[in-house]
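In: build the 3D model from these lines:
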Amino acid sequence: MILLASLFALQLSARSVWFMRSIFRGIVVLGGGLGLAGVAAPLVEVGITLSIIVLGLVVAFNTRSPVAAAMGLLGIFALFHGRADGTEMPGGLSSVIYALGFIAGVILLHALGEAFARAIVSIDDGHGPIATRTDCGFTAFSGLGVGAGVL
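Out: Down below sits the predicted model:
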């Protein structure tokens, strides 16, 4: 998800990366807090599966959208991912310690995902964009398999 989100941001514009990174991190942490607080959220797994399918297709088809719409889409998906992660806290662990680790993990994974996305996008061997878009198409297809319970 983080790699797909980073690739999506990079295909829109260099400026959008900062906005989308901030929105994603903030809302995934908000979702994690909701999960820690035990706030019920319907269809979390469906939202996570849709995030893989939709973002895979968006990158595969090199979809251009207004940055505000892209931020909204990423925000919705980040809320689902954060909510799911927030409910994963092991019993007996301090919620403060878990939250701090969760926030550090989000920042680290997002930085790595963005760095990897930038490395992928910088490949200029004549096949980089096609290979990336094809891989994202396969990612979307695998999301369908996950959603159908096949994978």
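In: make it CA atoms for all contacts and neighbour counts henceforth
Out: Fine.
In: so who does D135 touch?
Out: Applying Cα atoms under 8 Å, 6 or more residues apart in numbering, we find D135 in contact with A60.
In: what about it, which SS state?
Out: Following DSSP: H, G, I helix; E, B strand; the rest coil, we place D135 in the helix state.
In: kindly report the same for R21.
Out: Three-state call for R21 (three-state DSSP): helix.
In: what count of nearby residues applies to it?
Out: The tally of other residues near R21 (other Cα atoms under 10 Å) stands at 20.
In: for it, what are its contacts?
Out: 6, 110.
In: quickly note the distance from it to I27.
Out: 10 Å (Cα to Cα, to the nearest Å).
In: same deal with G143?
Out: To I27, G143 is 22 Å away according to Cα to Cα.
In: cool, L34 as well?
Out: Going from L34 to I27 by Cα to Cα gives 10 Å.
In: this one next, for a side-by-side:
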Amino acid sequence: MIRRWQGGAASGSLMLLPTLAWAHAGSSAGWLHPLSGLDHLLAMTAVGAWSVQIGGRAVWAVPGAFVCFMFLGGVIGFEHIELPLTEVGVAMSVVLLGLAIALRQRLPLLVAAGATALFGIFHGYAHGYEMPLMQNKVVYTAGFLATTATLHLVGAIGAHFLQKVKRGDGLLRLSGAASALCGLWLVINAV
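Out: Next comes the predicted model:
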């Protein structure tokens, strides 16, 4: 009971920290950008966790679609081509991925990969758009793609082990619900 309370308190306190909510802290290193905001952290770990819930080829295809289309979004962001509602798209990815985990949605592979590809475009755009002018685009891009893939792996490994322990699936689904709630808070602050 104490651990549940501590986990809830930790989640609640994160929601009170608006400076951590959006990954726009001006990090000059591409690898750091995905780590600088709650929105990116939640979505990217959720992609890995959800892919494990779906199982099979989704374990590689779903995160792979996110990373590939994140690259595309990053290129669009570098060029400062306007992508409307980027912040809302990033926040909605947190909501929808959290709900997918909470509800244990095992969508067909193409649908799941397509959804995460769309989310990847928004996240990549945010990374590319905010790249410091003096930064090397290749190094910056390699950095945020590598960190993203690592966060996917963290989510996947966490989900894999949670599914193997007693009540672990319930904890995974509860974490998805908590993520979705954080995402709702992010959506409200984005509009």
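In: and the TM-score between these chains?
Out: In this superposition the chains share a TM-score of 0.88, using TM-score structural alignment, normalised by the length of structure 1; 148 aligned residues with a Cα RMSD of 1.8 Å.
In: ok, A21 of structure 2 touching W185?
Out: No - with contact defined as Cα atoms under 8 Å, A21 of structure 2 and W185 do not form a contacting pair (9.3 Å).
In: which neighbours do the two have in common?
Out: With contacts defined as Cα under 8 Å, 6+ apart, the residues shared by A21 of structure 2 and W185 are M15.
In: and those two? Which one has more around it.
Out: A direct count of neighbours by other Cα under 10 Å for A21 of structure 2 and W185 places A21 higher, at 23 against 16.
In: ok, now which ones touch the more buried one?
Out: Here A21 of structure 2 is in contact with 15, 37-39, 186 (Cα under 8 Å, 6+ apart).
In: and A131 of structure 1, what pairs with it in structure 2?
Out: The alignment partner of A131 of structure 1 in structure 2, by TM-score structural alignment, is L171.
In: secondary structure class for its match?
Out: Assigned with three-state DSSP, L171 of structure 2 falls in the helix class.
In: shouldn't it be in contact with L162?
Out: Yes - counting by Cα under 8 Å, L171 of structure 2 does reach L162; the two are 7.4 Å apart.
In: before we move on, the earlier item: and the contacts of A21 of structure 2 as TSV, adding neighbour count and secondary structure?
Out: Below are the contacts of A21 of structure 2 laid out as TSV (neighbours: other Cα atoms under 10 Å; DSSP: H, G, I helix; E, B strand; the rest coil):
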residue	neighbour count	secondary structure
M15	18	helix
G37	18	coil
L38	25	helix
D39	26	helix
L186	24	helix
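In: quick check: longest helix of structure 2.
Out: helix 137-162 (DSSP state H).
In: in structure 1, which residue range corresponds to that helix?
Out: Counting by TM-score structural alignment, helix 137-162 of structure 2 corresponds to 95-120 in structure 1.
In: the matching stretch vs structure 2, average distance?
Out: Taken over the aligned residues, the distance from stretch 95-120 of structure 1 to structure 2 averages 2.7 Å (mean Cα distance after the TM-score superposition for structure 1).
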